[in-house]
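Undergrad: Below is the sequence, then the predicted model.
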Amino acid sequence: MLIELSGSTPPANQIADQLRGLISSGQLAAEDKLPSVRQLARDLSVAPGTVAKAYRALESDGFVTAQPGGSTRVSSTASTTNRRVIEAARALSAQCAKAGVPLDEAVRILRATWGA
């Protein structure tokens, strides 16, 4: 995971969004254990409270469950996105990377074409 500390999106939101993506894409499966708050904070060079805030948001949205003893796992009820949608997203990602289109621009394009 990469966090842009100078970006306009708060780090906790970036962490939660990236973990949502990993869960929705099936890269993190039901019951997979997430890193501890302290470990992920160290790995990302952010404050533990930032990771805790992201984990709370994910729990509130039903993506993860906090276990007694402090471990956090992917919820057994967290659903993955349809495989064809994931493949299309990967194709879009590859095309954007090949063309030098930055992520924020790709997101703007996707939003502009949503439902069209």
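TA: Looks like it came in fine. All values reported here derive from a predicted model rather than from experimental measurement.

Undergrad: CA atoms for contacts and neighbours, from now on please.
TA: Will do.

Undergrad: and Thr65, helix, strand or coil?
TA: Reduced to three states with DSSP: H, G, I helix; E, B strand; the rest coil, the structure at Thr65 is strand.

Undergrad: For Asp43, see how far away it is.
TA: As judged by C-alpha to C-alpha, to the nearest Å, Thr65 and Asp43 stand 21 Å apart.

Undergrad: Of the two, which one has the most company?
TA: Thr65 (22 against 12; other C-alpha atoms under 10 Å).

Undergrad: Okay, buried residues for the longest helix seen in the chain please.
TA: Counting by DSSP state H, the longest helix found in the chain is helix 83-99. Of all the residues in helix 83-99, those buried under the rule 16 or more other C-alpha atoms under 10 Å are Ser93.

Undergrad: alright, now check it against this:
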Amino acid sequence: MQLSVDPSSATPPYEQIRARIAELARSGELPTGLRLPTVRALAEELELSAGTVARAYRELEADGVVETHGRRGTLIASTGDTAHRLAAEAATEYAERVRRLGLSRGDALAALDTALRVAFPEEQEN
């Protein structure tokens, strides 16, 4: 696995690591069950602090991209089902929260549409 971090980027190093590993897992370049380097080994390879790599791994685990198995290490999870399940859970939580806030369905959808436009600027129509 080839990872690099651009120190001049506005994106924090942990996020660069998280995004790249997630991308490689989604594409299948990092197959399910593949063991990732230890936090310390990857930190040394990238010349970063172990805390930076640990944060990337924690965020990947929270997103369901990796699973941590103690001595067996950090492994790439089966992301297809996990990603959809986590997205459905987040959508349900959002729907419940906007309902408690008293927003209409239209207002909730407008807020969600705005958030998605910010999250996916590359998909904006001209």
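TA: Everything's here; your move. Model, not experiment: these values are computed from the prediction.

Undergrad: got a list of what the one residue sitting closest to the centre of structure 1 touches?
TA: Nearest to the mean C-alpha position of structure 1, counting by C-alpha atoms, centre = their mean, stands Gln18 at 1.6 Å. Neighbour list for Gln18 of structure 1: Met1 [criterion: C-alpha atoms under 8 Å, 6 or more residues apart in numbering].

Undergrad: mind checking what it lines up with in structure 2?
TA: Counting by TM-score structural alignment, Gln18 of structure 1 lines up with Arg20 in structure 2.

Undergrad: For Thr114 of structure 2, see how far away its match is.
TA: 25 Å.

Undergrad: any chance you could map the strands in structure 2?
TA: 66-68, 74-76 (DSSP state E).

Undergrad: can you tell which of these is closest to Asp107 of structure 2?
TA: strand 66-68 (34.7 Å; C-alpha to C-alpha).

Undergrad: Would you check the span in structure 1 matched by the closest one?
TA: Mapped onto structure 1 using TM-score structural alignment, strand 66-68 of structure 2 spans residues 64-66.

Undergrad: Other residues contacting that stretch?
TA: Here stretch 64-66 of structure 1 makes contact (C-alpha under 8 Å, 6+ apart) with Tyr55, Leu58, Glu59, Thr72, Arg73, Val74, Ser75, Ala78.

Undergrad: most residues in a single helix of structure 2, which one?
TA: From DSSP H, the single longest helix across structure 2 is helix 79-100.

Undergrad: count of neighbours near Met1 of structure 1?
TA: 10.

Undergrad: so who does it touch?
TA: Per C-alpha under 8 Å, 6+ apart, neighbours of Met1 of structure 1: Ile15, Gln18, Leu44.

Undergrad: got the contact list for the aligned partner of the last one in structure 2?
TA: Pointing back at Leu44 of structure 1 there. Under the alignment by TM-score structural alignment, Leu44 of structure 1 pairs with Leu46 in structure 2. Counting by C-alpha under 8 Å, 6+ apart, Leu46 of structure 2 touches Leu3, Ser4, Val5.
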